[in-house]
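S.K.: Take a look and give me a structure for this.
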Amino acid sequence: MFAELFNFKAKSNREILAGLVKSGLEASHADGMTAIRTMNHTWVVDQIFKAHLSGTGHGYDAANTPQTPNLGELCAKIDESDAWFIDYATSLTPEQLQERIDFSFTDGKRGSMTREEILLHVITHGTYHRGAVGLILLRSGVTPPAETFTRYLHEAQPERRAAR
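M.R.: The predicted structure follows:
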């Protein structure tokens, strides 16, 4: 199930970023800056939790970067991260999903979650913030993509639309 959810996340990220490109909003515009920084935040949080899952350091002391990346660079970084999570989620056994990982949040407070809980957090966290970016797009005259899992499933597997 997680592999499917991360494929959905990747598709949703591509669609919202394409909408942002279409909008013409750049970091020089207040709404563009907010949207790009919001999507950058989701990428940073993904990287932090990727490090926790991998047992490596992440080097972040905050949930966003001081500098705002350009939109093209951000799109590439998110695509790469999404591919990693798809591969990772596909490789886990049910036993591995239940393994508990202890870590520190960027504020220094301790945390502990199972791999399954971390993966669910990464999925839902991105969904929340893509919704906010969708509202920015709507205000800018660009219809945001309909981000629903049902739409994703029926586009990815059109045979599900066949009558029984």
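S.K.: For the rest of this, base every contact and every neighbour count on C-alpha atoms.
M.R.: Fine.
S.K.: burial count for residue 121?
M.R.: 16 (other Cα atoms under 10 Å).
S.K.: hmm, who's touching the helix or strand hosting it?
M.R.: In this assignment (DSSP states H and E), residue 121 forms part of helix 115-139. Identification of contacts with helix 115-139 by Cα atoms under 8 Å, 6 or more residues apart in numbering yields 2, 5-6, 9, 13, 16, 19-20, 23, 31, 35, 38-39, 42, 45-46, 49, 53, 89, 96-101, 143-145.
S.K.: and this one, so I can compare the two:
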Amino acid sequence: MDTIIKMFEHLDWANLRILESLKTTGEQNSAAKRLLSHTLLAEEVWFNRIKGLDHNPHGIWTELSLTECSNLMEKNKQGFSNLLMGLSEIKAEDLIVYKNSTGKEFSTSVKDILIHVALHGQYHRGQINRYLREEGFEPVHVDKPIGHYFTVSMEKCPVGPPILILRKSQIPLTPFRFNHFLGNNVVSS
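M.R.: Got it, this is the predicted structure:
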């Protein structure tokens, strides 16, 4: 479940970055806004399916205002956060029976639904970035590595050789950045 929780932390972070970007472009990019609306409405539909609540699959392509997107984003974040906090590995394997928009019945595990929701959003955020680029706007960086961010520095030690210091940061420390910092003295295992 830890990986799925991290996927939803990323989903929340990335959705917010996209929303903030669309606020700066105004109402100019309707296709991007429609995709963000769809992503958020789909999250809501899947959450409602998991909880056994009614949902309206025919409205999944409704274009919301940016204020409505923001409100739904917060609602989805709270709903999934509460769901994930109380979800055990065993409960994650429970099957959810639901009907799609054409009325066809399916049965899918909670875990598989959660993975689908996270990946569905990432797919559409990529499309949103394509639309932003086509309209002359800077795409939004939503490829955040899962894990902690660190900065690297060498500091003098009162006694002995300098030591390598890792500090939490807002910048991801990728293997490339770490190896680049250390130069050619890196030994791979």
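S.K.: Need the TM-score between these chains.
M.R.: Once superposed, the chains reach a TM-score of 0.83 (TM-score structural alignment, normalised by the length of structure 1), with 155 aligned residues with a Cα RMSD of 2.3 Å.
S.K.: thinking again about what came up before, equivalent range in structure 2 for the helix holding residue 121 of structure 1?
M.R.: Under TM-score structural alignment, helix 115-139 of structure 1 corresponds to residues 110-134 of structure 2.
S.K.: coming back round to it: list the buried residues of the helix or strand following the helix holding residue 121 of structure 1.
M.R.: Toward the C-terminus, helix 115-139 of structure 1 is succeeded by helix 149-156 as the next helix or strand (DSSP H and E). Neighbour-count burial for helix 149-156 of structure 1, counted by 16 or more other Cα atoms under 10 Å, picks out 152-153.
S.K.: on that earlier part again, ok, of the contacts of helix 115-139 of structure 1, which come out buried?
M.R.: 2, 5-6, 9, 13, 16, 19-20, 23, 31, 35, 38-39, 42, 45-46, 49, 53, 89, 101, 144-145.
S.K.: Cross those residues against helices and list the overlap.
M.R.: Among these, DSSP state H puts 2, 5-6, 9, 13, 16, 19-20, 23, 31, 35, 38-39, 42, 45-46, 49, 53, 89 in helices.
S.K.: Counting neighbours, which bits of the helix holding residue 121 of structure 1 end up buried?
M.R.: For helix 115-139 of structure 1, by 16+ other Cα under 10 Å, it's 115-119, 121-123, 126-127, 130-131, 133-134, 136-137.
S.K.: average distance between it and structure 2?
M.R.: Here the mean offset of helix 115-139 of structure 1 against structure 2 after fitting is 0.7 Å, by mean Cα distance after the TM-score superposition for structure 1.
S.K.: now residue 52 of structure 1, nearest residue through space, not along the chain?
M.R.: residue 103 (6.6 Å; Cα to Cα, 6 or more residues apart in numbering).
S.K.: Tell me which residue of structure 2 matches up with the one you found.
M.R.: So, by TM-score structural alignment, residue 103 of structure 1 is matched to residue 98.
S.K.: For my notes, confirm that match occurs in a strand.
M.R.: Yes: judged by DSSP: H, G, I helix; E, B strand; the rest coil, residue 98 of structure 2 forms part of a strand.
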